[in-house]
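**Q** the sequence and its predicted three-dimensional model are supplied below.
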Amino acid sequence: MYESDHTKFIKSLKEQNPALEAGQQQGRALLWDKAPASLEEIARAKESAIKQQAYVYQTKL
């Protein structure tokens, strides 16, 4: 069965450093996996949002 050079490299990297995948999962959990927000938090965030002007880069004189 054919394996590309990239696949072989990733496999050898994981064999050399078995904790690599666990570290990747921890990093993902830290940055991307968020706890679900309650309905009260969502409503409060919508109410407190500041409306953005139509053209962002134009300064008001």
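**A** Great, that's in hand. Numbers count the residues shown, from 1 in each chain.
**Q** for the rest of this, base every contact and every neighbour count on C-alpha atoms.
**A** Fine.
**Q** residue 28 and residue 21: what is the separation?
**A** According to C-alpha to C-alpha, to the nearest Å, residue 28 and residue 21 sit 11 Å apart.
**Q** got the contact list for the most centrally placed residue in the chain?
**A** Nearest to the mean C-alpha position of the chain, counting by C-alpha atoms, centre = their mean, stands residue 32 at 3.6 Å. By C-alpha atoms under 8 Å, 6 or more residues apart in numbering, the contact set of residue 32 is empty.
**Q** so how far is residue 26 from it?
**A** Distance from residue 32 to residue 26, by C-alpha to C-alpha: 10 Å.
**Q** alongside the first one, take a look at this:
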Amino acid sequence: MKFQQTYRPQHGGYVSEFTSFINGYQRQHPDMEKGQQQGWYLLWDKHVDFDELEREQKADVPLKPGSYYYE
């Protein structure tokens, strides 16, 4: 994916120093986006077994009012 500055209406073409830095960094490191996607998949895209989740929730023992986990 090519990173390019887009026209922002009512901003008079102003580009902040940070945006300029990020755009330059992305041009110099084209593999950055692939690394971001790999990080996303590593942390967020997980397979969820809903049957196992339901079994775990049913196996929980309810606490008595006013009690703590570790007594």
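**A** Thanks, I have it. Keep in mind the model is a prediction, meaning the values are calculated, not measured.
**Q** where does the TM-score land?
**A** For this chain pair, the superposition-based TM-score is 0.68 by TM-score structural alignment, normalised by the length of the first structure; 58 aligned residues with a C-alpha RMSD of 2.6 Å.
**Q** identify the residue of the second structure aligned to the residue nearest to the centre of the first structure.
**A** Correspondence of residue 32 of the first structure to the second structure, assessed by TM-score structural alignment: residue 44.
**Q** check residue 21 of the first structure too.
**A** Match for residue 21 of the first structure (TM-score structural alignment): residue 33.
**Q** which element is that match on?
**A** Residue 33 of the second structure belongs to helix 32-43 when assigned by DSSP states H and E.
**Q** tell me what that helix is packed against?
**A** Applying 3 or more C-alpha pairs under 8 Å, 6 or more residues apart in numbering; DSSP states H and E, one finds that helix 32-43 of the second structure contacts no other helix or strand.
**Q** now for residue 24 of the second structure, how many residues are close by?
**A** 13 (other C-alpha atoms under 10 Å).
**Q** same thing with the one 4 residues further on?
**A** Burial of residue 28 of the second structure, expressed as a neighbour count using other C-alpha under 10 Å, amounts to 10.
**Q** how close does it get to residue 59 of the second structure?
**A** Plainly put, residue 28 of the second structure is 52 Å away from residue 59 of the second structure if you go by C-alpha to C-alpha.
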